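**Student:** Just to be clear, the model below is a prediction. Sequence and coordinates:
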Amino acid sequence: MTEPLLSTRARSLAAVGQASSWAIADEGLRRVAAGEDILLLTLGDPVCPPHPAIVAATKAGLDAGRTHYTPLHGEPALRAAIARSEGCAADEVMVMPGAQHAGLAVLTLIVGEGDEVILSDPFYATYPGVVAATGASAVRVAARADLSTDVDAIEAAITPRTRCLFLNSPANPSGTALSVQDYQRLSRLCEQHNLWLVVDEVYAHFRFDGQDVRAWQHGPAGRTVSLNSLSKSHAMTGYRVGWAVAPGRLIAALGDWSAAALFGVSQFIQDAAVTALSLPESELAPYRQAFRARAQQVVARANALQGLTATMPAGGMFVMLDCRGVEPDDQRFARRLLDEAKVGVVPGSGFGEGGRGHVRISLTPEAETLDLAFDRIAAFIARD
């Protein structure tokens, strides 16, 4: 019997090979589950629990029976809390189950078949899949040598089919960030070519350079979308709560999307999110500042090893190590680290051509774990 076919969209998703980006990380997780002594420096999933007030609010919401349908755009209290955090109006906020889904929803509503979406390469590994799911084509534009977004190269890549620039600041995996000057130039390009600017800002609270440059304040008016969530900023990855800040006409369309795809985010999760956003910075600063310290630690340890180089990122949860002085093939280097040094890292080529010759180190493990991992990496390099 002939089986029914999958859609062209499904085949497009398979073609971008998202799963292969995480193959070594997944292998490391399997080995840890089997009892092997592997130190994982792979995923951006904070090891610490959420703040106790967030956990208490989650439980209180469940105890209060807050388990019903919600307004499609989000609970008013949460939209107001996000608006205060983002410097926008509450009616410019759409609550979604994570920034990943918010990105998919936004792109589905602004691009489609035959359109082009520009990505800065290296990019977060899921972005090509998000673009493929919309039916549009991803145009990968090489970043500068330091892996930062090259606005000149973006301008040269714009065609009559371009509809959107999809960027990340601070960026995963590179740790680079867009400047005010970058936004000024990107704004001119978007206005000149009638483009949307979509910026994933999930690492906005992790800036190591003292800057706080946001898309909503510096991007082109009426055509900027900011994506964010509490996954990283408040160690709430499993809560799956995020948002899009966007112009009113797109917010209205996102309400239609929610009616078709989600029918809202759980009440008790939104209650916990309100509590998270109400926490004073003093309560969150130790958690966030620890990432800066661990970034400095990783950069120092890497640069002390022959053949490895790293620079301090502008922000985020990762450091990119240039491994070409040890092994030009980042996939092979990561595989050998896993097999021989018992350290799991993510090959940079999984994030595009711009990441080739690098591996990504997560800053989520504790400092002691990072030191032990680099002791193992040092021993591996010494005997290689």
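**Tutor:** Looks like it came in fine.
**Student:** okay, CA-based contacts and neighbour counts for the rest of this
**Tutor:** Will do.
**Student:** Any figure for the gap between Tyr183 and Ser7?
**Tutor:** 37 Å (Cα to Cα, to the nearest Å).
**Student:** Now the strand or helix carrying Gln100: buried residues?
**Tutor:** Assigned by DSSP states H and E, Gln100 belongs to helix 99-110. Within helix 99-110, the residues scored as buried using 16 or more other Cα atoms under 10 Å are Ala99, Gln100, His101, Ala102, Gly103, Leu104, Ala105, Val106, Leu107, Thr108.
**Student:** Surely the first one and Leu227 touch.
**Tutor:** Yes. The pair Ala99 and Leu227 passes the contact test of Cα atoms under 8 Å, sitting 5.6 Å apart.
**Student:** Which strands or helices does the longest helix along the chain pack on?
**Tutor:** As assigned by DSSP state H, the longest helix anywhere in the chain is helix 281-303. On a contact count with 3 or more Cα pairs under 8 Å, 6 or more residues apart in numbering; DSSP states H and E, helix 281-303 meets strand 318-322, helix 367-383.
**Student:** What residues sit buried inside it?
**Tutor:** 287-288, 290-292, 294-299, 301-302.
**Student:** Over to stretch 235-247?
**Tutor:** Applying 16+ other Cα under 10 Å to stretch 235-247 flags Ala235, Met236, Thr237, Tyr239, Arg240, Val241, Gly242, Trp243, Ala244, Val245, Ala246, Pro247 as buried.
**Student:** Okay, one more to line up with it:
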Amino acid sequence: MMEGSRAELSSRVRETGPPIMQVMKSLKAPRDTIDLSQGVPFFGPPEDAVKDAMKDIRSLHGYGPDAGDEELREIILKKVRSRNMIRAGSLDNIMVTAGANMGFLNAVSAISDPGDEIILLDPFYFNHGMTLDILGVGHIHSRPAKDGEVDIDSVDEAINSRTRAIVMVSPGNPTGAVMKKGSMEALLELCLENGLWLISDETYEDFHYEGQHVSPASMGDELPVISLFSLSKSYGIPGWRQGYMVFPRWMFDQLLKVQDTTIICPSRVGQRLALYLIRDHPDHARNHMGALRENRKEVMDWLKRNEDLVEAPRPDGAFYAFPSFTGGAFERIRSMDIARNILEEARVLLVPGSPFGVNTPPALRISYGNAGKDRLREALERMDEWLEGSPLS
């Protein structure tokens, strides 16, 4: 029998941390644990759209165009022009992706080389950090600012000769904060002055509790903006992996190379469902905002009654809150240890703040979109009891 040494793995992959959702789901949860960890809404897609997509499935076995089926891209083009006010001129501004995460991978692969750097605004979406680590692209972090604002001086200080882009997520994951238009304009100015890209993750565009969504790409013509969109949250279909990206059309051929070497083309049946959803049910998420508003109020009330121990950015969008433990003796405890303790003693599963780049003070992400109001209230009451009994309070 042949013997040999074990072949090596990429150091970039080995040194990248594990997916935090897999870590949290692997923990031994007590019976009757309430799961507020996963960023998914409580609702699913309209049944008629699913039935229509299933009727078409027998004709969708073959490869499709790398950039996505033309009929779907036409629908997306109309949508981003009318709802996002993005001045996209043709189908060459649009590419269908397997969710917004793939759009981010496509974008970073097309605009950067190993050793380059991209600026993430803290707290950042953890999959963005993982993607950069695996691609060998450095990430520099700006200082957090208050509700919807950006510390522009901090971003400016982070720019150097290796910087290729600034990434923004609004409404935010993990905070639910909505970036103010003035901050978007300031980021765009920095990009234009320094020859950088602005990557705008707009996964939660349909989840606003105050005001309307603003896409930074709508602020001019052919701006250096790559906009990422997802159907996972707006239609409750994360398992279908459907999203799209919008970009200056001169990028199209280069992005096509990246797409062809990953999935070749997005799922054909998934695209058919996406077509029916965007075309026939444009307000699906908005129709569920009443229930989400009630859930948000429960979380806001919880933050208020525990304000001596926690503080959080105002969650004006998405369905997250991101409380930092600023009172008591919590500052010396890791967020992962706090999350484990709450799981074991309060039977509530949350996500620690460390994968989002936040270590001190420790923070936790609460996802209030995936539970009914009564179940959410019970989870928050359990957390009240845990805080009252904790020696750290």
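**Tutor:** Okay, I see it. Predicted model only: the values in this text are computed from it and were never measured.
**Student:** Got a TM-score for the pair?
**Tutor:** Superposed pair, TM-score by TM-score structural alignment, normalised by the length of structure 1: 0.91. Supporting alignment: 375 aligned residues with a Cα RMSD of 2.1 Å.
**Student:** just to revisit the earlier point, which one's more surrounded, Tyr183 and Ser7 of structure 1?
**Tutor:** Tyr183 (20 against 8; other Cα atoms under 10 Å).
**Student:** Where does the more buried one fall, secondary structure wise?
**Tutor:** Counting by DSSP H and E, Tyr183 of structure 1 is found in helix 180-193.
**Student:** how big is the offset of that helix relative to structure 2?
**Tutor:** With mean Cα distance after the TM-score superposition for structure 1, helix 180-193 of structure 1 departs from structure 2 by a mean of 1.5 Å once superposed.
**Student:** Show me which positions of that helix end up buried.
**Tutor:** Val180, Asp182, Tyr183, Arg185, Leu186, Ser187, Leu189, Cys190, His193.
**Student:** For Arg11 of structure 1, see how far away the fifth one is.
**Tutor:** The reference is to Leu186 of structure 1. Leu186 of structure 1 is 32 Å from Arg11 of structure 1, by Cα to Cα.
**Student:** Repeat that for the last one.
**Tutor:** Taken as Cα to Cα, the spacing of His193 of structure 1 relative to Arg11 of structure 1 amounts to 30 Å.
**Student:** The fourth one now?
**Tutor:** The gap separating Arg185 of structure 1 from Arg11 of structure 1 is 36 Å, by Cα to Cα.
**Student:** burial count for the closest residue to Trp302 of structure 2 other than its chain neighbours?
**Tutor:** With Cα to Cα, 6 or more residues apart in numbering as the criterion, Trp302 of structure 2 has its nearest non-adjacent residue at 6.8 Å, and that residue is Leu380. Leu380 of structure 2 has 21 neighbours, counted by other Cα under 10 Å.
**Student:** Also Ala33 of structure 1?
**Tutor:** Ala33 of structure 1 has 11 neighbours, counted by other Cα under 10 Å.
**Student:** Ser227 is in contact with Asp201 of structure 2, correct?
**Tutor:** Yes. Between Asp201 of structure 2 and Ser227 there is a contact at 6.1 Å, judged by Cα under 8 Å.
**Student:** check contacts around the equivalent of Val55 of structure 1 over in structure 2.
**Tutor:** When structure 2 is aligned by TM-score structural alignment, Val55 of structure 1 is paired with Val50. Counting by Cα atoms under 8 Å, 6 or more residues apart in numbering, Val50 of structure 2 touches Leu273.
**Student:** What's the local residue count around Pro52 of structure 1?
**Tutor:** 10.
**Student:** Ignore what I typed, I meant Pro328 of structure 1.
**Tutor:** Neighbour tally, Pro328 of structure 1, other Cα under 10 Å: 14.
**Student:** Looks to me like Ile166 of structure 2 is in a helix.
**Tutor:** No. The assignment for Ile166 of structure 2 (DSSP: H, G, I helix; E, B strand; the rest coil) gives strand, which keeps it out of a helix.
**Student:** Roughly how far does it sit from Lys304 of structure 2?
**Tutor:** Counting by Cα to Cα, the gap from Ile166 of structure 2 to Lys304 of structure 2 is 33 Å.
**Student:** Over to Ala217 of structure 2?
**Tutor:** From Ala217 of structure 2 to Lys304 of structure 2 the distance is 36 Å (Cα to Cα).
**Student:** helix/strand/coil for Ile199 of structure 2?
**Tutor:** Ile199 of structure 2 is classified as strand under three-state DSSP.
**Student:** what about it, neighbour count?
**Tutor:** Neighbours of Ile199 of structure 2 using other Cα under 10 Å come to 26.
**Student:** Same check on Lys180 of structure 2?
**Tutor:** 14.
**Student:** What's the match for Ala100 of structure 2 in structure 1?
**Tutor:** In structure 1, Ala100 of structure 2 lands on Ala99 (TM-score structural alignment).
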